[in-house]
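Undergrad: Okay, predicted coordinates and the sequence, questions at the end:
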Amino acid sequence: MKPLFLPANQPAGRFYAGGRQISDFRGTGPAASHEPEDWVGSATSVFGHEPVGLTVLPDGRLLRDAIDANPVDWLGAEHVAAFGSDPALLVKLLDAGQRLPVHAHPDVPFAAEHLGLAHGKTEAWVVLEPARVHLGFTRDVDVDELTGWVRAQDTDAMLGAMHVLDLDAGDAVLVPAGLPHAIGQGAFVVELQEPTDLSILLEWSGFEIDGAADGHLGLGFDVALAAVDRRGWTAEEIARLRGATAASSGDLLPEAAAFFRVERWTGARELDAGLAVLVVVAGDGVLVAGGESSPLRRGQTVLLPAIVGRVALEGAGLQVVVCRPPRP
């Protein structure tokens, strides 16, 4: 196995619009209007639409099937001992051509009880282009009030009860499962998450989806809304979710370690062995693995199987974001 340089993997027909940022970043052709996500090294499918979202390898196999057939080489023996053949990670590029709707994701206990899944959807954003986001409620919201907002599609009330953050390029933000949020128009982020596609829509008016039918994971809103964190978060608590800034290197979100790990490095560097998704966010350089060198440039995404071992990065202006599953 060698490092795999991955092309874009953009599920079509998503319910919100994308922009030009993924295509500009990757240097590919014109962007499709409703392909706002690039699922990188994905063994996860779009909820209810398998195999959409799954990465196809150059030999035509699904990455998921290749991992199942040879998990130790892909994931490493320690990872397999802890998690089996589950990569325990999904990485995306997300380009918000419009503000995303207010939504939330279930946590592990909710997903296990109601959906029979091992993962919820805690996520994190490494910001590549500045954006305004709404994140968490500023006050306690009781279930009847939340239900009323959802039923009436009272977007003004929802957004008015949420914290607003203006994020800068380079910021890293942890979004715990359950926390309601809405990424603003113009955002471009590297998104790490637990490997599911589970979203509970609180808002859908004006978006290309029938949220009343498809916004509750097939559970009905009486059940699904129990997954939403309705607690009022203080401004200080929300600020603590905003971990690293553009000046930060190394581990950007140590508090996310139970779900995933994300590092940022600039210039020459050796990377430890283990499954990783490498996103080249700036500059040019070289990747050296197994005695072979490959050029790197901004916009590339590289899947590093565990068996590749340690790899070296060369290039003074090279900047990468390295995404990894939780440590075994």
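TA: Structure's in. What do you need? If you're wondering where the values come from, they're calculated on a predicted model, not measured in any experiment.

Undergrad: all contacts plus neighbour counts: C-alpha atoms, from now on.
TA: Fine.

Undergrad: so Leu93 makes contact with Ser42?
TA: No - in this structure Leu93 lies outside contact range of Ser42 using CA atoms under 8 Å: 11.8 Å.

Undergrad: Neighbour count: these two, which is higher?
TA: Leu93 (26 against 22; other CA atoms under 10 Å).

Undergrad: if I've got this straight, the more buried one is in a helix?
TA: No - using DSSP: H, G, I helix; E, B strand; the rest coil, the secondary structure at Leu93 is strand, not a helix.

Undergrad: I'd like the distance between it and Trp39.
TA: 7 Å (CA to CA, to the nearest Å).

Undergrad: cool, and Phe25?
TA: Distance from Phe25 to Trp39, counting by CA to CA: 14 Å.

Undergrad: Same check on Leu304?
TA: 15 Å.

Undergrad: Regarding the residue lying closest to Ile183 once chain neighbours are set aside, which helix or strand does it belong to?
TA: Spatial nearest neighbour of Ile183, excluding adjacent residues (CA to CA, 6 or more residues apart in numbering): Val133 at 4.6 Å. Per DSSP states H and E, Val133 falls inside strand 131-137.

Undergrad: Identify all contacting residues around the helix or strand that that strand is followed by.
TA: Following strand 131-137 in sequence order, the next helix or strand is helix 143-152 (DSSP H and E). The contact list for helix 143-152, computed with CA atoms under 8 Å, 6 or more residues apart in numbering, reads 155, 157-158, 202-203, 225, 230.

Undergrad: Tell me which residues of helix 143-152 come out buried.
TA: 146-147, 149-150 (16 or more other CA atoms under 10 Å).

Undergrad: Report the distance from it to the chain centre.
TA: Between the centre of helix 143-152 and the centre of its chain there are 28 Å (CA atoms, centre = their mean, to the nearest Å).

Undergrad: Going by neighbour count, which residues in stretch 199-209 are buried?
TA: Under the neighbour-count criterion of 16+ other CA under 10 Å, stretch 199-209 has 199-205, 207 buried.

Undergrad: measure it end to end?
TA: 13 Å.

Undergrad: can you put the buried residues of stretch 199-209 in JSON lines and add distance to Leu179 and secondary structure?
TA: JSON lines is the format used below for these (distance: CA to CA, whole Å; DSSP: H, G, I helix; E, B strand; the rest coil):
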{"residue": "Ser199", "distance to Leu179": "11", "secondary structure": "coil"}
{"residue": "Ile200", "distance to Leu179": "11", "secondary structure": "strand"}
{"residue": "Leu201", "distance to Leu179": "12", "secondary structure": "strand"}
{"residue": "Leu202", "distance to Leu179": "12", "secondary structure": "coil"}
{"residue": "Glu203", "distance to Leu179": "14", "secondary structure": "coil"}
{"residue": "Trp204", "distance to Leu179": "17", "secondary structure": "coil"}
{"residue": "Ser205", "distance to Leu179": "20", "secondary structure": "coil"}
{"residue": "Phe207", "distance to Leu179": "21", "secondary structure": "coil"}
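
Undergrad: also this one, for the comparison:
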Amino acid sequence: MNPIVLSSNRPAERFYRGGAALSAFRGESGSAEREPEDWVASTTTIRGEESLGLSTLPDGRVLRDAIDADPTGWLGEAHTQRWGADARLLVKLLDAGQRLPVHAHPHDDFAASHLGRAHGKAEAWYILEGGPVHIGLREEVSHETLADLVSRQDVDALLGLLHEVQVQPGDVVWVPAGELHAIGAGVLLLELQQPEDLSILLEWDGFAIDGPGEGHLGLGFDLALTAVTTTARSAVDMGTLVHAAPPAGSVLPRPADEYFRLERLPLHGAAVIDPGFSIIVVVRGVAAVQGTALAAGATVLVPASAGRIEVSGDAELLIARPPAP
């Protein structure tokens, strides 16, 4: 199999605004008001949907079905021996046209025990356009206090619990499962995450979502909030959560390795990308991938059976992968 250049996969009518910056990055004309996400090479559906969110290949096949039919060809023998046809990765381009609500995602054990899901949702962001992000508690807080703030929808107090950090292009943000966070307006990012759509919403005023009905994943807030981390993050902790990416090589902190990997590859001539299932994003410049010239904003799906990938140009690439088997 050969690398596959992907078109956008943008679910419509998400609960928050955004999309213009994403269209500009992708080199596309126009966007709807609520199309802030591109689910790149997705084998994951939006929660509660049968197919929305899944990526379709240029030949008309749904990627999830193609992987199910040939998991070794797509994911590699070692990956398939350990995890079967589970790609173990969801990549998104996300454009926050407004600040996202304060929320968190459950960890693996909670998702398995209470939701019957194979994964929780740890995630990490590579910042493409900067702005504010809110992450990590400034002081320890009890679940009872969180529940009270949620019930009263005290947005100022909820947001005030979190560290606010101004991020720049090239910064990395690691968001462990359970960590409270909110992406600020104007931020454009590449997101790697576990392949689930599971969010515990502590805030919903002003968003197109039924927070009281959907914010607790059907579990009730008393139970859902027990998946939220309530310990404070020190300045040292914050340095592990938010930092500038190194100029080349692996960019995520070590705790992310069990969930996904991200490599930064500056191109000044020719290079080779190691074999393995991956998603390439051209961040800057023009890059030739196996001889096909691609401008910034292009996304490329690489099956494991494609082998070593030759790239060249004056550009910068991001290469997202599932965890090493």
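TA: In hand now; what should we look at? If you're wondering where the values come from, they're calculated on a predicted model, not measured in any experiment.

Undergrad: quick one on the thing from earlier: average offset of the strand holding Val133 of the first structure relative to the second structure?
TA: When the second structure is superposed, strand 131-137 of the first structure averages 0.8 Å from its matched positions, counting by mean CA distance after the TM-score superposition for the first structure.

Undergrad: which other helices and strands contact that strand?
TA: The contact analysis (3 or more CA pairs under 8 Å, 6 or more residues apart in numbering; DSSP states H and E) places strand 131-137 of the first structure against strand 162-167, strand 181-183.

Undergrad: what stretch of the second structure does the last one fall on?
TA: Translated: strand 181-183 of the first structure. Aligning strand 181-183 of the first structure against the second structure (TM-score structural alignment) gives residues 181-183.

Undergrad: What lies in contact with the matching stretch?
TA: 96, 99-104, 132-136, 162, 175.

Undergrad: tell me the average deviation of that stretch from the first structure after fitting.
TA: Comparison of stretch 181-183 of the second structure with the first structure after fitting gives an average deviation of 0.2 Å (mean CA distance after the TM-score superposition for the first structure).

Undergrad: buried ones in that stretch?
TA: 181-183.

Undergrad: Rebuild the residues you listed as JSON lines, extending it with distance to Leu317 of the second structure.
TA: Listed next are these as JSON lines, based on distance: CA to CA, whole Å:
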{"residue": "His181", "distance to Leu317 of the second structure": "27"}
{"residue": "Ala182", "distance to Leu317 of the second structure": "26"}
{"residue": "Ile183", "distance to Leu317 of the second structure": "23"}
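
Undergrad: Tell me the span between the first and last residue of stretch 119-131 of the second structure.
TA: With CA to CA as the measure, stretch 119-131 of the second structure spans 29 Å from end to end.

Undergrad: Stretch 36-45 of the first structure now?
TA: Its first and final residues considered, stretch 36-45 of the first structure spans 16 Å by CA to CA.

Undergrad: sorry, back to before: what residues does the strand holding Val133 of the first structure touch?
TA: Contacts of strand 131-137 of the first structure (CA under 8 Å, 6+ apart): 159, 161-168, 179-188, 229-233, 238.

Undergrad: Would you check the span in the second structure matched by it?
TA: By TM-score structural alignment, strand 131-137 of the first structure lines up with residues 131-137 in the second structure.

Undergrad: what about the closest residue to Gly53 of the second structure other than its chain neighbours, neighbour count?
TA: Spatial nearest neighbour of Gly53 of the second structure, chain neighbours left out: Thr45 (4.5 Å); criterion: CA to CA, 6+ apart. By other CA under 10 Å, 18 other residues sit near Thr45 of the second structure.

Undergrad: Which position in the first structure pairs with Thr45 of the second structure?
TA: Aligned partner of Thr45 of the second structure by TM-score structural alignment: Ser45.

Undergrad: For that match, give me its contacts.
TA: Counted by CA under 8 Å, 6+ apart, Ser45 of the first structure has contacts 51-54, 196-197.

Undergrad: I'd like to know how far it sits from Thr196 of the first structure.
TA: Distance from Ser45 of the first structure to Thr196 of the first structure, by CA to CA: 8 Å.

Undergrad: out of Phe25 and Trp39 of the first structure, which sits in the more crowded spot?
TA: Taking neighbours as other CA under 10 Å, Phe25 of the first structure and Trp39 compare with Trp39 leading, 25 against 16.

Undergrad: ok, how many other residues are close to the closest residue to that one other than its chain neighbours?
TA: Residue nearest to Trp39 of the first structure in three dimensions, not counting chain neighbours: Lys92, with 4.6 Å by CA to CA, 6+ apart. Using other CA under 10 Å, Lys92 of the first structure has 21 other residues around it.

Undergrad: for Lys92 of the first structure, what are its contacts?
TA: So Lys92 of the first structure contacts 37-40, 190-192 (CA under 8 Å, 6+ apart).

Undergrad: which bit of the second structure covers stretch 195-207 of the first structure?
TA: Against the second structure, stretch 195-207 of the first structure falls on residues 195-207 (TM-score structural alignment).

Undergrad: contacting residues around the matching stretch?
TA: 15-16, 43-47, 88-90, 101-106, 119-121, 150, 153, 155, 158, 210-211, 215-217, 224-225.

Undergrad: Filter these down to the buried ones and hand me the ChimeraX line.
TA: Selection of buried members from these for ChimeraX, criterion 16+ other CA under 10 Å:
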select :15,16,43,44,45,46,88,89,90,101,102,103,104,105,106,119,120,121,150,155,158,211,215,216,217,224,225
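
Undergrad: Hmm, Leu303 and Trp74 of the first structure touching each other?
TA: No - the pair Trp74 of the first structure and Leu303 does not pass the contact test of CA under 8 Å, sitting 9.9 Å apart.

Undergrad: Aligned to Ala298 of the second structure, what sits in the first structure?
TA: With TM-score structural alignment defining the correspondence, Ala298 of the second structure maps onto Gln300 in the first structure.

Undergrad: The strand holding Val133 of the first structure to strand 162-167, inter-axis angle?
TA: For strand 131-137 of the first structure against strand 162-167, the angle by axes from the mean of the first three to the mean of the last three CA atoms, to 10 degrees is 150 degrees.
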